[in-house]
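Enquirer: predicted model and sequence below, questions to follow.
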Amino acid sequence: MKQIGRLLVAVGLSMAVGVVTNSALAQDAGMKRWTQGKGWGWVWGQEDEVGALNEMTDASRLAALRLATQGKTYDLGLPYARDSYRWAGHNPGEIISFRTPEGVARQRDLPFTTPEQGNTGHTRWHSSAMFISDNVATQIDGLAHITHGEDNHWYNGFKSDQWTGDFGVRKADVTTIPPIVARGVMIDVARQKGLDALPSNYEITVADLEAALQAQNMDITPGTVALIRTGTARFWGESGGDHAKIGEYDTAGIGLAAARWLVEQKGAIMVASDTSGLECLPPRPADSQAVGGSFNPVHVYLLVQQGVHIGEFHNLEGLSADRVYEFAYVATTNAIRGTVAGTALRPLALR
């Protein structure tokens, strides 16, 4: 309890007068492996599959839950449908009725469903077969999602020729993402700029993040989940079916400098946004070159180099409308072994 008290006092002082450094906050919060100016990295041992989320503790989760003082819940998940917008590199999904009341009655292939076997009340059911990407709608990228280099390695040096199998990856799959309960801060860049949504290909800079946080009287402290609003989710509608409209805005996002600032200077343990890919696309040539050449340099930096999970297509519109910037962030992923992202999720912001 004393540790939590010290953390809350330190956070308050830092926001008010700037006399407490993020390094000091990290120490008070029990951050074991974060170093200001360096970030996280591969620091939890050769077999680690969790990354920065290792830093969550019972004390940090309790402190996060104490941010919920009103009992109000914001659903950050976007509804998924078979024709929902998706990044071009992921497969479309299909939902097929596998069992229907009419089919059960007509097929009679299950004896226990027939009146002759006692089902005189005609009890039947619906069930669906799903063919779906593990990277659609509201999601959290697992650490195996992105590989880099000719050896196709991902976080912690796991390599595809050793750990990719016929039934998915065998290291750092989605089942290694722990239940996330952490302080969440929404950085409303679109609102700070007076826009409904940032324009296509807009690069969110460190200055943009700082300006929005200052306008919100808020800060990112070590152990925070940082959620960045571009405004793209406002165009999702019932199921993300207007691909042209969503695609018009979906490529706005953070550049590599902003990602480094969030991790190395502020200690974010996860970075999320309301777009399909978090980062500005196409990347600036300098960003691409900084990681050795990549069409997704921020993903390489966060997932591969820093072990920081990425949240995508988080619906931040309700938070923005109510000007809620700090909350308890709660998310769990579907536990399907071999998959590389928690998909079609409903994370919560508790206020």
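Expert: Received, thanks.
Enquirer: going forward, measure contacts between C-alpha atoms and count neighbours the same way
Expert: Will do.
Enquirer: isn't S320 right up against I187?
Expert: No. Between S320 and I187 there is no contact under Cα atoms under 8 Å: 9.2 Å.
Enquirer: neighbour count winner among those two?
Expert: Comparing S320 with I187 by other Cα atoms under 10 Å, the one with more neighbours is I187, at 31 against 17.
Enquirer: tell me the contacts of the more buried one?
Expert: Counting by Cα atoms under 8 Å, 6 or more residues apart in numbering, I187 makes contact with L209, A212, L213, A226, L227, I228, R229, Y325.
Enquirer: so the second one sits against V185, correct?
Expert: What it means is A212. No. Shown here, A212 and V185 do not form a contact pair, counting by Cα under 8 Å, at 11.3 Å.
Enquirer: more neighbours: which of the two?
Expert: V185 (24 against 21).
Enquirer: what about that one, helix or strand, and which?
Expert: According to DSSP states H and E, V185 maps onto strand 180-188.
Enquirer: what's downstream of that strand, the next helix or strand?
Expert: Assigned by DSSP H and E, the successor of strand 180-188 is helix 189-192.
Enquirer: how far off centre is the following helix or strand past that next one?
Expert: Per DSSP H and E, the first helix or strand lying C-terminal to helix 189-192 is strand 203-204. Its chain's C-alpha centre and that of strand 203-204 lie 18 Å apart, by Cα atoms, centre = their mean, to the nearest Å.
Enquirer: what packs against strand 203-204?
Expert: strand 253-254 (3 or more Cα pairs under 8 Å, 6 or more residues apart in numbering; DSSP states H and E).
Enquirer: any idea which helix or strand comes after the strand it packs on?
Expert: Helices and strands here follow DSSP H and E; after strand 253-254, the next one along the chain is helix 256-260.
Enquirer: mind listing what's buried in that next one?
Expert: L256, A258, A259, R260 (16 or more other Cα atoms under 10 Å).
Enquirer: contact partners of it?
Expert: Helix 256-260 is contacted from outside by I204, T205, V206, L209, D287, P297, V298, Y301, L302, using Cα under 8 Å, 6+ apart.
Enquirer: next, the contact list for G184, please.
Expert: By Cα under 8 Å, 6+ apart, the contact set of G184 is T224, V225, A226, L227, Y325, E326, F327, A328, Y329, A349.
Enquirer: where exactly do the helices run in this structure?
Expert: Taking DSSP state H as the test, the helices found in the chain are 2-17, 22-28, 58-65, 101-107, 160-163, 189-192, 206-216, 243-249, 256-260, 285-290, 297-299, 317-322.
Enquirer: return the most buried member of the ones you listed.
Expert: helix 297-299 (a mean of 27; mean count of other Cα atoms under 10 Å).
Enquirer: alongside the first one, take a look at this:
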Amino acid sequence: MSLPAEFHEVAERVNNWGRWGPDDEIGTLNLITDEVVREAATCVRSGLRVPLALPLRQDGVQTGVIPGRVNPLHVMVQINQEVFGPGTVACSDDAVTMGLQAGTHWDALSHVSHSGRLYNGRPAGTVTPHGGAAFGGIDKPRHIVSRGVLLDVARALGRERLDGGHAVTPEDLDAAEEFAGTRVRAGDIVLVRTGQIRSYLAGDRHAYGYPSPGLSVRTPEWFHARDVAAVANDTLTFEIFPPEIEDLWLAVHALDLVEMGMPQGQNWNLEELSTACGEVGRHSFLLSAMPEPFTGGTGTPVAPVAIL
């Protein structure tokens, strides 16, 4: 089944293929220039550091809805072992098996395809079983540090958390931008708070996953108009789930990653940040969210930190 005409109409309006050259593999991260980072550094006033990652643990956010996304399976491979002989320093080492997108993570541009294509028109077949992503992998971005802006949609609409059927619209983003008292600008990383992760933090993993509030298929045009570098939120699926348009699954993923070349993140814990921003009266900050450079990876765990 082909994607509907309304999808292709939006895709044409947000398409960035060729904007940074035919060989580009990092898309909108090109918008994070040295000047943008210098400006972002001026957001640091108190030095308060707010972690945004969920703990990586076996009873994590994944519930089996997405096949293969295994929560971290942690094992000890040696415990207090004197590796270099009796009487030497003893070591404890461990190993983990997990889906790279199991917890707080970034999606690489190669994470989804549509119509047989990845970002910049590359063939979807460049993702292979043994090598992973030959193009647009998560190892390609070398910097994800910029000004972060928290768009606290839930609190802007007078709620602690949005309900599971709420599709975040451009109008919601406008309201959150006004609530934040700042305008999103080129090179920013936007964090959209729905409050949905409160379900997981309260111990209800299944209520966190489905149904889920998330971004509407109309939001990519909002981000494109502002030249946003990357977007992350506090939900399992990033976009509204089930989809707002019947049978149009992962449409926002395809528009963001494939058409626009804009990385997106999921399962970010924005609760402490929301409180901190409210206390200091500012919703912009220096954000460090460097990806783990897994060669060929289509996503990666990330431990972002907002510095106010």
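Expert: That came through fine. Worth saying up front: this structure is predicted, and the values here are computed from it rather than measured.
Enquirer: among the contacts of I187 of structure 1, which one lies nearest to N156 of structure 1?
Expert: For these, the residue nearest N156 of structure 1 by Cα to Cα is A226; the value is 22.9 Å.
Enquirer: aligned to the closest one, what sits in structure 2?
Expert: Counting by TM-score structural alignment, A226 of structure 1 lines up with V190 in structure 2.
Enquirer: now its match: how far from V153 of structure 2?
Expert: Distance from V190 of structure 2 to V153 of structure 2, counting by Cα to Cα, to the nearest Å: 12 Å.
Enquirer: and A232 of structure 2, by the same measure?
Expert: Taken as Cα to Cα, the span from A232 of structure 2 to V153 of structure 2 is 13 Å.
Enquirer: who touches both of those two?
Expert: V192.
Enquirer: quick one on the thing from earlier: ok, the match of A226 of structure 1 touching D227?
Expert: No. With contacts counted by Cα under 8 Å, V190 of structure 2 stays clear of D227, the gap being 10.7 Å.
Enquirer: neighbour-wise, which of the two wins?
Expert: V190 (24 against 20).
Enquirer: who's in contact with the more buried one?
Expert: G148, V149, L150, L151, V184, V228, A229, A230, V231, A232.
Enquirer: mind putting these in TSV, distance to P213 of structure 2 included?
Expert: Shown next, in TSV, are the contacts of V190 of structure 2 (distance: Cα to Cα, whole Å):
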residue	distance to P213 of structure 2
G148	22
V149	20
L150	17
L151	15
V184	22
V228	21
A229	22
A230	19
V231	15
A232	13
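Enquirer: just give me the match in structure 1 for R161 of structure 2.
Expert: Match for R161 of structure 2 (TM-score structural alignment): A197.
Enquirer: skip the chain neighbours and tell me the closest residue to its match.
Expert: G231 (4.1 Å; Cα to Cα, 6 or more residues apart in numbering).
Enquirer: apart from its neighbours in sequence, what residue is nearest W17 of structure 2?
Expert: The shortest distance from W17 of structure 2 to any non-neighbouring residue, by Cα to Cα, 6+ apart, is to N120 (4.3 Å).
Enquirer: check whether that neighbour really touches G136, as I assumed.
Expert: No. N120 of structure 2 is beyond contact range of G136, at 9.3 Å (criterion: Cα under 8 Å).
Enquirer: what do those two both touch?
Expert: E25.
Enquirer: do you know how far the counterpart of G60 of structure 2 in structure 1 is from N201 of structure 1?
Expert: For G60 of structure 2, the aligned position in structure 1 is S84, judged by TM-score structural alignment. According to Cα to Cα, S84 of structure 1 stands 21 Å off from N201 of structure 1.
Enquirer: out of the contacts of G184 of structure 1, which is most surrounded?
Expert: Most neighbours among these, by other Cα under 10 Å: V225, with 30 neighbours.
Enquirer: okay, the spatially most central residue of structure 2 and W106 of structure 2: tell me how far apart.
Expert: Geometric centre of structure 2, nearest residue: G265, 0.6 Å, by Cα atoms, centre = their mean. According to Cα to Cα, G265 of structure 2 and W106 of structure 2 sit 4 Å apart.
Enquirer: what about stretch 105-115 of structure 2, how long is it end to end?
Expert: First-to-last residue span, stretch 105-115 of structure 2, Cα to Cα: 25 Å.
Enquirer: next one: stretch 46-58 of structure 1
Expert: This stretch, stretch 46-58 of structure 1, spans 24 Å end to end (Cα to Cα).
Enquirer: can you count the residues close to T57 of structure 1?
Expert: Counted with other Cα under 10 Å, the neighbours of T57 of structure 1 add up to 16.
Enquirer: what's the match for it in structure 2?
Expert: Correspondence of T57 of structure 1 to structure 2, assessed by TM-score structural alignment: T33.
Enquirer: likewise I180 of structure 1?
Expert: Aligned against structure 2 - with TM-score structural alignment as the criterion - I180 of structure 1 pairs with I144.
Enquirer: what about its match, how many residues nearby?
Expert: The number of residues near I144 of structure 2, taken as other Cα under 10 Å, comes to 19.
Enquirer: wait, it sits on P293?
Expert: No. Using Cα under 8 Å, I144 of structure 2 makes no contact with P293, being 11.8 Å away.
Enquirer: look up how far G148 of structure 2 lies from R183 of structure 2.
Expert: Distance from R183 of structure 2 to G148 of structure 2, by Cα to Cα: 11 Å.
Enquirer: try Q81 of structure 2
Expert: For Q81 of structure 2, the distance to G148 of structure 2 - Cα to Cα - is 43 Å.
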